[in-house]
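Trainee: got a structure for you, letters missing:
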């Protein structure tokens, strides 16, 4: 009976963790892309590829600009619904909206009070 209760407790805790955190690293793995607002150009074409080993590749291209795309590689972690990206001293956050959408969230906070689109969608 004790063994059955222990197993049941483990199952309940595991289910609670899955419900609380939504997606696992393998579910989040893949490529998200979109065009984010840009102060001095028509948009910032952004592509982020999540790898299941906790690494990422990001390519940012300024639209209608001669500037070369910026490539960033690093690691990412998911804590509840905030994804924190780290590449050396460079850190930034996105909020996990769903398995198919992430939204830029500087400092872990969503941008509010604007109609601008800060989301990237899964390819």
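Mentor: Perfect, I can see it now. What you are looking at is a predicted structure, and each value in this text was computed from that prediction instead of being measured.
Trainee: from here on, contacts and neighbour counts on C-alpha atoms
Mentor: Fine.
Trainee: Against which helices or strands is the host helix or strand of residue 60 packed?
Mentor: Assessed by DSSP states H and E, residue 60 sits inside strand 55-62. Using 3 or more CA pairs under 8 Å, 6 or more residues apart in numbering; DSSP states H and E as the contact test, the elements touching strand 55-62 are strand 44-50, strand 70-79.
Trainee: Comparison target, given below:
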């Protein structure tokens, strides 16, 4: 009989541990959902391929974090170059609309659109003409897929 009680006690303890772990996991999931829901609309991953003179294009991933920091990764297509990564803080020119990224080689200007970011020219204007679509980075959803594709 004592052996049976010991088994029951072991099962109860194991289940209570499992129960507390489940509650912690649920709480963590809720916190993550809350953090995502509170992120500003411009926060997220943006991707595109920019024109280049020396190769078929420059693949760019720009991640804007809700805390105002960024991470930019570029790769020159069909070359043997390694990815170039820059991290830092976004400098807002017009809050929530236009911003500057200070790269060690140059300052880069951007404008937030709906579900996209426009890469601006040196004067802070959108690129126009037939090359304009190549200077737009599309926002990606949390799973890494393409967002809505809408850009305004």
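Mentor: Here it is on my side, so go on. The shown structure was predicted, so the numbers you read here are calculated from the model rather than taken from an experiment.
Trainee: Disregarding flanking residues, what is the spatial nearest neighbour of the residue sitting nearest the centre point of structure 2?
Mentor: Nearest to the geometric centre of structure 2 sits residue 45, at 2.9 Å (CA atoms, centre = their mean). Once flanking residues are discounted, residue 45 of structure 2 sits nearest to residue 63: 4.4 Å by CA to CA, 6 or more residues apart in numbering.
Trainee: Which position in structure 1 pairs with the one you found?
Mentor: Here residue 63 of structure 2 is matched to residue 49 in structure 1, going by TM-score structural alignment.
Trainee: so how many other residues sit close to the aligned partner of residue 61 of structure 1 in structure 2?
Mentor: Taking TM-score structural alignment, residue 61 of structure 1 has residue 75 as its aligned residue in structure 2. Number of residues near residue 75 of structure 2 (other CA atoms under 10 Å) recorded here: 18.
Trainee: tell me the contacts of residue 75 of structure 2?
Mentor: Residues near residue 75 of structure 2 by CA atoms under 8 Å, 6 or more residues apart in numbering: 58-60, 81-84.
Trainee: In those, find the pair that's most separated.
Mentor: Pairwise distances across these (CA to CA) peak at 13.8 Å, for the pair 60 and 81.
Trainee: Counting neighbours, go ahead and name the busier of the two.
Mentor: Using other CA under 10 Å as the criterion, residue 60 of structure 2 and residue 81 rank with residue 60 on top: 20 against 9.
Trainee: I figured the more buried one hits residue 45, correct?
Mentor: No. Between residue 60 of structure 2 and residue 45 there is no contact under CA atoms under 8 Å: 10.2 Å.
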